[in-house]
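Asker: no sequence on this one, just coordinates:
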């Protein structure tokens, strides 16, 4: 059982915590066959997810190629991933000849996608979120595939209802969410056509110290900004917990594709979280609007039955984030736009 610190010292400490594999993940790595490739590794989640896989492989005393693929917009980004012992392949996944040149390993994690700035750039959004998954599903038809999706494919649900379940019919709001459903359908088509084992991860707001819903709220409080309460509730999960479940989802990939909701247990109140940050910062939060009767919420109970519940609590995350901001440490500057209700990101 991981013992978590009272505070997180710096970014290196944070990355180490995000990439600690559970005993169950290490045991899984001793069972699964084949090497692993992470497509679109250079985003917010990819580096720590791949590092966790590398650590799990080493702790299980098995030799696997752990490969990360991305355009890598900066050398700093590439060097960080490489420092974790990840084999790097640099290129554009939308270049079909490049995609087809990649090693056809047994296990594929698909992390590529477009969200921020999607409104007004819809052709590229659809290319990344729907066209590319079709290419990947065909190129890696003989692999196991775990593909990230999003809770945005679900409709808004009533507060206190427990949130949308995997069996609920998707009702995406806006073109971004539609393109994400397109991503899922392409992987489902590939799974059905080629009998490819696929797991689709509907993630609702992974959180760490540099980005996420809680960081958005904390930043608004600290900067004296007015907080919109219309999307008054949300789900969040420590990214380390999410990473662990995503890796373990390999063993649950199936044909037809398996949908897996991943988030925390609580329907967190934006108002209550802001007030808690206000106490920690000594600042009175400012609000506008009132909580709507619905919010973008998901139900992860079936996931807990498979993998157990998240290990890091919301209260622990709030404490860590408050300390991080009080120390003026670096943020990624990538707001989640969790407050958006019309699907325009």
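Answerer: Sure thing, it's come through. Treat the numbers as computed from the prediction; the structure is a model and nothing was measured.

Asker: CA only for contacts and neighbour counts going forward, please
Answerer: OK.

Asker: which non-adjacent residue is nearest residue 114?
Answerer: Distances taken as C-alpha to C-alpha, 6 or more residues apart in numbering place residue 125 nearest to residue 114, at 5.4 Å, with adjacent residues excluded.

Asker: isn't the one you found right up against residue 179?
Answerer: Yes. Here residue 125 reaches residue 179: they are 7.1 Å apart, a contact under C-alpha atoms under 8 Å.

Asker: so residue 113 touches residue 128, yeah?
Answerer: Yes. Here residue 113 reaches residue 128: they are 5.3 Å apart, a contact under C-alpha under 8 Å.

Asker: where exactly do the strands run in the stretch 1-150 of the chain?
Answerer: 36-39, 66-70, 87-90, 107-110, 144-150 (DSSP state E, counting those that start in this stretch).

Asker: can you redo those strands as JSON lines with mean neighbour count?
Answerer: Formatted as JSON lines, the strands of the stretch 1-150 of the chain follow (neighbours: other C-alpha atoms under 10 Å):
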{"stretch": "strand 36-39", "mean neighbour count": "24"}
{"stretch": "strand 66-70", "mean neighbour count": "23"}
{"stretch": "strand 87-90", "mean neighbour count": "16"}
{"stretch": "strand 107-110", "mean neighbour count": "22"}
{"stretch": "strand 144-150", "mean neighbour count": "25"}
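
Asker: then this one, side by side with the first:
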């Protein structure tokens, strides 16, 4: 590493999967195995590795379940002493055959391509969720969700709060509300502990809002200001918070939200681009007119319930510049934070 910045994917994944003392303490306070459903996506592998690294008792299993369409992902997890199971989570028989576990993270879902594949989107985000919620009723569940369920908020109001009305903007957001409703409905019926983990824009160096903006700045591409504000969080921080969130899961009660916004503070897109430009020695180019609303979150509850020390934004911007300039692999999956019509 150079000045703490990862220079290879091995170094990056090691950073993203490094637990802190809070994560170790949280998992030590729980008993039993940890099951990660949908572990083959962008975040799942490093969450699984982090769980394994945080749990000293090797008799407690960490199990990653996915279709593992990229077989190398499963092989790499096995090398880190994470058990893997290949399964289609939309297949009731396959889910029924999975092992029991008292601690479950649901990370499966579909976003990109949802506009062209609405049936697939609802299958992954709602049908599969129904199967899993019923199968693991009684377990402690952290269900990954998204800030898209809120729709855009007036910037002046400071971001959506967990108890706000949900206003879907497009097919993807509607299906994510469906996922939340399914999990909460079954948790209420079975008195099962649940937390809806509403994540806003986690940033790896291979993808994420900061990487999207840095790539444009470094290539002289105009940065759109139509969506002028975002929340961002380093994926390593988001991974640690996801595992700690297992301790926050609770049986739904009337009038109480089981959701938690997980992200960093609201920040201007222009600010991110200018930080990148200062680090890189490049003047950013901007386009568009800032709107008065954006998909942004209030994080007072997060700061109260799961306080943590975040990776500084300047560090994340610096690492992104170094990664791109060194030719680090990019996933080529833009966050599309600029999208304002709900079409992904």
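Answerer: It's in. Quantities reported herein were computed from a predicted structural model and do not represent experimental measurements.

Asker: kindly reformat the strands of the stretch 1-150 of structure 1 as a markdown table containing distance to residue 204 of structure 1.
Answerer: Output for these, formatted as a markdown table (distance: least, C-alpha to C-alpha, whole Å):
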| stretch | distance to residue 204 of structure 1 |
| --- | --- |
| strand 36-39 | 20 |
| strand 66-70 | 24 |
| strand 87-90 | 28 |
| strand 107-110 | 17 |
| strand 144-150 | 6 |
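
Asker: look at residue 125 and residue 179 of structure 1 and report which has more neighbours.
Answerer: In this view residue 125 of structure 1 and residue 179 are compared by other C-alpha atoms under 10 Å, and residue 179 has more residues nearby, 26 against 22.

Asker: which SSE is the residue opposite the more buried one in structure 2 once aligned in?
Answerer: Aligned by TM-score structural alignment, residue 179 of structure 1 pairs with residue 175 of structure 2. Residue 175 of structure 2 belongs to helix 171-190 when assigned by DSSP states H and E.

Asker: quick one, what contacts the residue nearest to residue 114 of structure 1?
Answerer: 113, 114, 115, 118, 176, 179 (C-alpha atoms under 8 Å, 6 or more residues apart in numbering).

Asker: end to end, how far does stretch 122-136 of structure 2 reach?
Answerer: Length of stretch 122-136 of structure 2, first residue to last, C-alpha to C-alpha, to the nearest Å: 20 Å.

Asker: which bit of structure 1 covers that stretch?
Answerer: Counting by TM-score structural alignment, stretch 122-136 of structure 2 corresponds to 126-140 in structure 1.

Asker: for that stretch, buried residues please.
Answerer: For stretch 126-140 of structure 1, burial by neighbour count (16 or more other C-alpha atoms under 10 Å) applies to 126-140.

Asker: which of these lies closest to residue 317 of structure 1?
Answerer: Sorting these by distance to residue 317 of structure 1 puts residue 129 at the head of the list, at 30.1 Å, by C-alpha to C-alpha.

Asker: correct me if wrong: the closest one contacts residue 177.
Answerer: No. Using C-alpha under 8 Å, residue 129 of structure 1 is not in contact with residue 177, being 9.5 Å away.

Asker: show residues contacting stretch 286-305 of structure 1.
Answerer: For stretch 286-305 of structure 1, the surrounding residues in contact (C-alpha under 8 Å, 6+ apart) are 151-152, 154-159, 162-166, 204, 221, 224-235, 260-265, 267.

Asker: how about that stretch: buried residues?
Answerer: 286, 291, 294, 295, 296, 297, 298, 299, 300, 301, 303, 304.

Asker: which one of those residues is nearest to residue 345 of structure 1?
Answerer: After measuring the buried residues of stretch 286-305 of structure 1 against residue 345 of structure 1 - C-alpha to C-alpha - the closest member comes out as residue 296, at 14.3 Å.

Asker: which stretches in structure 1 count as helices?
Answerer: 11-18, 23-31, 46-59, 75-83, 96-101, 122-126, 132-139, 174-194, 213-222, 239-248, 270-281, 301-307, 314-326 (DSSP state H).
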